[in-house]
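In: Requesting a structural model of the entry that follows:
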Amino acid sequence: MTDDRITAALTEAIATACRVMAAGGLVEHVLGHISARAGDHHLLVRCRGPREAGLSRTRPEDIKLVPIQGPAGDLDGWTPPNELPIHTGVLRRRPEVTAVAHAHPPAVVTHSLLDEPLLPVYGAYDIPGARMAAGGIPVWSRSALVTTDELAGAMAEAMGDRPVVVLRGHGVVSAAGGDDPVAAVRTAVLQAFALDTLARVTLAVRQAGGTPRAIGDDDLAGLPDLGGGFNVETMWRHLLTRLPAAD
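Out: Down below sits the predicted model:
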């Protein structure tokens, strides 16, 4: 596949993933963005268009190529997200990362204000989410708009080598890698969905008067790896069915 065809496929994947995040309630209105590495020095990222209508209306023309280092330059009326440093900061510090998603799931934001860790409170119910929680979900204590390299660096340091980091009172950053950038975009979004599910269930336990507790080590160890074909491809096909019909 030629570079132009790869770029076109990745552009379409990012635009679709933005609409999936909106349809799934991970973002509201015009907030949130997704990026993917495009070569050694650039990334493709969802930008704000001249007729901005929110993530649910994202189209391929809203995805623009910008440098990982330095100013975005002329984007023909589009502007990069204010929090572009979230993407450039993670991509610069973690060469294995191919895609980055930033979302604002209300349940994750709410739980972050409790200042308590998210635990693997379930197992087979959502295996990817359980494994993510068992490995630890870091929290960055700042609730600032991440508009500078300094803030992005601190956020990336809090994230470490984990797939996600919760931004207290703000949202989530999810990162994924691999040889297939389209699959990485989908994985980054699916990780945000898994985190949202974990936060919603945890809050529901608290609202019912219970105390969230982690499942046992034996149950965690016994969870099977269902593979990317199920965890990514099948789940993604399902999420696509939730998109509203095109106008």
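
In: CA only for contacts and neighbour counts going forward, please
Out: OK.

In: and the residue nearest to the spatial centre of the chain, how far is that from residue 192?
Out: The centroid of the chain falls nearest to residue 101 when counting by CA atoms, centre = their mean (3.1 Å). Distance of residue 101 to residue 192, given as CA to CA, to the nearest Å: 8 Å.

In: any shared contact partners between the two?
Out: When contacts are counted by CA atoms under 8 Å, 6 or more residues apart in numbering, residue 101 and residue 192 have 173, 174 as shared neighbours.

In: right, and the secondary structure at the residue lying farthest from the centre of the chain would be what?
Out: Farthest-out residue of the chain from its mean C-alpha position, per CA atoms, centre = their mean: residue 209, at 30.4 Å. Recorded secondary structure, residue 209: coil (DSSP: H, G, I helix; E, B strand; the rest coil).

In: Following up with a second sequence; could you model it the same way so I can compare the two?
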Amino acid sequence: MKFPDKVVVACRVLAHQGLARDVLGHVSLRTPGGMLIRCRGPRERGLLYTSAEDIHEVPLDGPYDLPGGYKVPAELPIHAETLRRHPGVNAVVHAHPPALVAADLAGVPLLPIVGAYDIPTMRLVRDGVPVYPRAVLIRRADLAAEMLEAMGDRPVCVLRGHGVTVTGTTLAQAVTRAVGLEHLARLSLDVVRAGGTLRPLPEADLAELPDLGAALNEEAIWRYLEGRSGA
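Out: Purely as a prediction, here's the structure:
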């Protein structure tokens, strides 16, 4: 699969999994010349209907002169500043997952409440999920810098009243992380609605859970998500 096609699949998977409510959200993938990113076309239809024509390679620093009436997303600084500051990051997902946003606004934390049910997401939240507290469009480099300051060395940051930014060394890793976080948020909200209490698993149980490796945790889940979405 060509790199632009992978970005197309990533966008469609995120929408199919409910992480993009309508036309908002974007995905980027590092290239030698900058990044491939989903751009906004003259007939915008949202992530679910992303096509190869929507994916353009742009430099991290501009200028952004695109053909066919296309424009880079307003929040391109999320991607440009993240890729610039973190050379180990190759993919960035910015989405608007409703359960994740709702859980944060309700004060419902993302905790390692599950183990073998979803080991990669358990590991992702075990050390905490940072929150950027401003519900603003991140249209400038200084706002992206604020977000990255809140994010620290973590691969995820919830943007309060807005969405989420998730990074990965691969596109599959960034996408599966984002999907896993939204599933955990839904499960956490279900527990609270049922009158339950969110309790992190004991350390002894967490220590028993193996690292199943990228081939299963990321690549196989990516193929499953791709197949289920029909992308």
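
In: Report the TM-score for the pair.
Out: Once the chains are overlaid, their TM-score stands at 0.96 when taken by TM-score structural alignment, normalised by the length of structure 2; 231 aligned residues with a CA RMSD of 1.4 Å.

In: circling back to that earlier point, alignment lookup: the residue farthest from the centre of structure 1 to structure 2.
Out: Counting by TM-score structural alignment, residue 209 of structure 1 corresponds to residue 195 in structure 2.

In: Relative to residue 106 of structure 2, how far out is its match?
Out: On the measure of CA to CA, residue 195 of structure 2 and residue 106 of structure 2 end up 14 Å apart.

In: Looking at the alignment, what corresponds to residue 36 of structure 1 in structure 2?
Out: Under TM-score structural alignment, residue 36 of structure 1 pairs with residue 29 in structure 2.

In: Over to residue 143 of structure 1?
Out: By TM-score structural alignment, residue 143 of structure 1 lines up with residue 135 in structure 2.

In: So its match is in contact with residue 147, correct?
Out: No: using CA atoms under 8 Å, residue 135 of structure 2 makes no contact with residue 147, being 10.8 Å away.

In: Between those two, tell me which one has more neighbours.
Out: Ranked by neighbour count (other CA atoms under 10 Å), residue 135 of structure 2 and residue 147 place residue 147 first, with 24 against 11.

In: And the host helix or strand of the more buried one against structure 1, how far off on average?
Out: Assigned by DSSP states H and E, residue 147 of structure 2 belongs to helix 141-151. Aligned to structure 1 and superposed, helix 141-151 of structure 2 gives a mean residue distance of 0.6 Å (mean CA distance after the TM-score superposition for structure 1).

In: quick one: buried residues of that helix?
Out: 141, 143, 144, 145, 147, 148, 150, 151 (16 or more other CA atoms under 10 Å).

In: Also stretch 52-62 of structure 1?
Out: 54, 55, 56, 57, 58, 59, 60, 62.

In: what's the span of stretch 37-51 of structure 2, first residue to last?
Out: Termini of stretch 37-51 of structure 2 sit 12 Å apart (CA to CA).

In: again with stretch 197-204 of structure 2
Out: By CA to CA, the extent of stretch 197-204 of structure 2 from end to end equals 20 Å.

In: which SS class is the counterpart of residue 168 of structure 2 in structure 1?
Out: The alignment partner of residue 168 of structure 2 in structure 1, by TM-score structural alignment, is residue 176. Three-state call for residue 176 of structure 1 (three-state DSSP): strand.

In: Now do the contacts for residue 176 of structure 1.
Out: 97, 98, 99, 100, 163, 184, 185, 187, 188 are the contacts of residue 176 of structure 1 under CA under 8 Å, 6+ apart.

In: What lines up with residue 148 of structure 2 in structure 1?
Out: Superposed on structure 1 with TM-score structural alignment, residue 148 of structure 2 falls opposite residue 156.

In: so its match makes contact with residue 92?
Out: No: assessed by CA under 8 Å, residue 156 of structure 1 is found out of contact with residue 92, at 9.9 Å.

In: Residues in contact with stretch 75-93 of structure 1: which ones?
Out: Applying CA under 8 Å, 6+ apart, the external contacts of stretch 75-93 of structure 1 come out as 33, 35, 37, 45-50, 62, 64, 68-69, 72, 97-98, 100, 102, 145-149, 152-153, 156, 173, 175.

In: For that stretch, could you pull out the residues that count as buried?
Out: 78-81, 83-92.

In: can you give me the strands for structure 1?
Out: Using DSSP state E, the strands of structure 1 run over 33-37, 42-46, 63-67, 97-103, 139-140, 164-167, 171-177.

In: what's the angle from the last one to helix 149-159?
Out: Spelled out, that is strand 171-177 of structure 1. Calculated by axes from the mean of the first three to the mean of the last three CA atoms, to 10 degrees, strand 171-177 of structure 1 forms an angle of 70 degrees with helix 149-159.
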